[in-house]
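K.L.:
below are the sequence and a predicted model; questions follow.
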Amino acid sequence: MSLILGLLGGMGPAATLVFLEKLQAFTPAKAEQDHIRVIADINPGVPDLSAPGSGAGPVLAEMAGALRGAGADVLAIACNAAHAHADLIQRASGLPLIDMIETASDAACATGVRRVGVLGARGALRLYREYLAAQAMGMVSLPSDRQAVFMEALGRIKAGDLSSPVQAQMAELAADLAAEGAEAVIAGCTEIPLVLRPEEVRIEFIDPVEHLARRCVDVCLGMEAVPQLLGS
C-alpha cells in the first residue's frame, strides 16, 4: 500500500493543479487503484509569501496539521517560497516533508553544472542560494532592475495572464541569467513553467514542480526512502 501524500497548495492554484497532473502522469499505474492517494489543501488565502511578516508560516503550519489529521503520511508543498517555513510545518504536523528546494538543487547538481541561475521571488532565491552552495554550486540571480521586471511579470501570471508578451518576457529574463554565466536555470516560482518551456531556454531548464512530482511518486510507492523527519 502506498503512502498518503498531504499537499499544501494554492500558491498559486494553477501551479498546484499542474503538480497534481504531473503526479498522476508519473505514477506507474495499471489501474486507477494504483494511483497515489492525495489529500490536498489548495488554499489561495495563504498570506503573501513575498511580504515579510505576512503571517504565512502559522497558516501553513495549521494546514499541515490538518492534513495529518486527515490521514497524510508525508507532505509536499507546491510552492518554492513556502519552504522558508519548512521547519515550522514539520514541527506542527509531525510529518516529514519532501523538500522541493532540495529536490531541484539535487537535479541541478546532477547535470554537472557549477553556476545555476534562479528565477524567483526573494525568499525563494535565498533558499536556493543556501542549498546550491551546500553542493558547491554558485547561484546567478537577476540584477535589481530586472528582478523588478520579473516580479511584475509574475504578478501578471498569478492574475491569469499567460499571453505571448508575458511568455516572451520570461524567456528574456532566463536569457539574462545565461548571459550572466548561468549554465542552467531553475524555475524558482511554480508559475514560471506555465509560460516558459524548456525549448525556449538555451541552457538546461529545471522545473522543480516536475522533479518534486517524480520524487513524491518514488517516496509514496516505496522506491525511495521517506525523508528524515526534522529533529529525528
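P.N.:
Perfect, I can see it now. Numbering: from 1, shown residues only.
K.L.:
okay, CA-based contacts and neighbour counts for the rest of this
P.N.:
Noted.
K.L.:
strands along the protein, start to end?
P.N.:
5-9, 38-42, 74-77, 97-98, 115-119, 138-140, 184-187, 204-206 (DSSP state E).
K.L.:
now Pro198: how far from Glu32?
P.N.:
Using CA to CA, to the nearest Å, Pro198 is found at 30 Å from Glu32.
K.L.:
likewise for Ala104?
P.N.:
29 Å.
K.L.:
those two: who's more crowded?
P.N.:
Ala104 (25 against 8; other CA atoms under 10 Å).
K.L.:
ok, and the closest non-adjacent residue to that one?
P.N.:
Nearest residue to Ala104 in three dimensions, chain neighbours excluded: Pro208, at 5.0 Å (CA to CA, 6 or more residues apart in numbering).
K.L.:
and here is the other one:
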Amino acid sequence: MSLILGVLGGMGPAATLDFLARLQAYTPAERDQDHIRVLMDLNPQVPDRNVPGAGAGPVLAEMAGGLAGGGAEVLAMPCNTAHAHADLIVRASGLPLIDMIGGAAKAAADTGARRVGVLGTKGALRLYREYLAARGLGLVALGAERQEAFMEVLYRIKGGDRSAQARAEMAGLARDLVAEGAETLIAGCTEAPLVLSPAEVSVPLIDAGDLLARRCVAVCLEREPPPSI
C-alpha cells in the first residue's frame, strides 16, 4: 500500500497535467494497482497568485481541506508562487505538504553553485531568495524589463503558446541569467519547462516540478518519510 497523494492543481492546468504525467512515469509499476492513488483538485479558478490581495490563500486552504476530507495523506502543489500560502494549506488540512521550493533549492546547492539564477514570478523569487540564502547561496534575477518579458511569455504559455518563438524567448531569458553570473538555473515556474529544455542552456537546469514528482513517488511509496507538520 502507498500513501494517498492529494494534489492542489490547476495553476496552470497544462503544468499540472505535465506533473501528473511525470508522477506516473517515475512510479515503478508493472500493473495498474502498483501506481499511487492521487486525489486531484485541478482548479483553474484559483485567483491569480501574482496579484497581491487577490485571495488565493483561502481558496487553496479550502482545496487542501477538501483533499484531506477525501482521504489524502500527503499533499503536493505544482505551483511555485502558491507556496507562499504553504503554512495556511498545512493548517487547513492538517497534512504535510511536500515542499517544491525547498527541493529545488537543495538540488541547486548540490550542484556546487554559489550563484543560482531563477526563472520565476516575483512571488516565487521572494521564496527562492529566502531558501537559497539559508544555504549560503545567492540568487540571480532578471532585470525589471526582462522580468516583465518573462511574465509576458509566461501568460502566453498559460494560454497554450508553445511555439518556436516562445521557446526562443524563454531560452533567451535563461541565457540572460547565465550572463549575469548564474552557475545553475532553476525553472521556478512550472510553465517554464514546457518550453525550455536543459540542452538550451549552458549550465545545469533544475526543474522544480520534475523534482517534486520524484519526491512524491518516494514519499508515497514510503521510501522516504513525509515532511513534518
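P.N.:
That came through, no problem. Small disclaimer: the values here were computed from a predicted structure and weren't measured.
K.L.:
can you calculate the TM-score here?
P.N.:
Overall, the chain-to-chain superposition scores 0.99 on the TM-score scale (TM-score structural alignment, normalised by the length of structure 2); 229 aligned residues with a CA RMSD of 0.5 Å.
K.L.:
how near is the residue nearest to Ala104 of structure 1 to Ala92 of structure 1?
P.N.:
From Pro208 of structure 1 over to Ala92 of structure 1 (counting by CA to CA), the distance is 24 Å.
K.L.:
for these two, indicate the residue with more neighbours.
P.N.:
Each of Pro208 of structure 1 and Ala92 has its neighbours counted (other CA under 10 Å); Pro208 has more, 27 against 18.
K.L.:
from Ala110 of structure 1, how far off is the more buried one?
P.N.:
Following CA to CA, the distance that separates Pro208 of structure 1 from Ala110 of structure 1 is 14 Å.
K.L.:
next: Leu177 of structure 1.
P.N.:
For Leu177 of structure 1 relative to Ala110 of structure 1 (CA to CA), the value is 20 Å.
K.L.:
quick one: contacts for the residue nearest the centre of structure 1?
P.N.:
With distances taken as CA atoms, centre = their mean, the residue of structure 1 nearest its centroid is Asn80 (3.9 Å). Contacts for Asn80 of structure 1 (CA atoms under 8 Å, 6 or more residues apart in numbering) come out as Met100, Ile101, Ala124, Gly188, Cys189, Thr190.
K.L.:
let's see if you can find the most crowded of these.
P.N.:
Gly188 (29 neighbours).
K.L.:
so what's that residue up against?
P.N.:
Asn80, Val118, Leu119, Gly120, Ala121, Ala124, Leu125, Pro208.
K.L.:
dump those into TSV; add distance to Gln24 of structure 1 as well.
P.N.:
Output for those, formatted as TSV (distance: CA to CA, whole Å):
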residue	distance to Gln24 of structure 1
Asn80	20
Val118	27
Leu119	26
Gly120	26
Ala121	28
Ala124	26
Leu125	29
Pro208	16
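K.L.:
farthest-separated two in the residues you listed?
P.N.:
Ala121 and Pro208 (14.4 Å; CA to CA).
K.L.:
nearest residue to Phe26 of structure 1 in space, please, no chain neighbours.
P.N.:
Per CA to CA, 6+ apart, closest to Phe26 of structure 1 is Arg214, 6.2 Å.
K.L.:
typo on my end, Glu102 of structure 1
P.N.:
Nearest to Glu102 of structure 1 is Tyr131, by CA to CA, 6+ apart, at 6.6 Å.
K.L.:
just the helices in structure 1 please.
P.N.:
Here structure 1 has its helices, by DSSP state H, at 13-26, 56-69, 86-93, 100-110, 122-134, 144-158, 164-179, 208-220.
K.L.:
most tightly packed of those?
P.N.:
Comparing these by mean neighbour count (mean count of other CA atoms under 10 Å), helix 208-220 ranks first with a mean of 23.
K.L.:
and that helix with helix 13-26, angle?
P.N.:
50 degrees (axes from the mean of the first three to the mean of the last three CA atoms, to 10 degrees).
K.L.:
re earlier: right, and the residue nearest to Phe26 of structure 1 touches Leu23 too?
P.N.:
Yes: at 6.7 Å, Arg214 of structure 1 counts as touching Leu23 under the criterion of CA atoms under 8 Å.
K.L.:
surely Leu95 of structure 2 is in contact with Val74?
P.N.:
Yes: in terms of CA under 8 Å, Leu95 of structure 2 counts as a neighbour of Val74; the distance is 5.7 Å.
K.L.:
neighbour-wise, which of the two wins?
P.N.:
Val74 (25 against 22).
K.L.:
residues contacting that one?
P.N.:
Leu3, Ile4, Leu5, Gly6, Leu95, Pro96, Leu97, Ile98, Cys220, Pro226.
K.L.:
let's see that with 10 Å instead.
P.N.:
By CA atoms under 10 Å, 6 or more residues apart in numbering, Val74 of structure 2 lies in contact with 3-7, 38, 67-68, 90, 93-98, 216, 219-220, 226-227.
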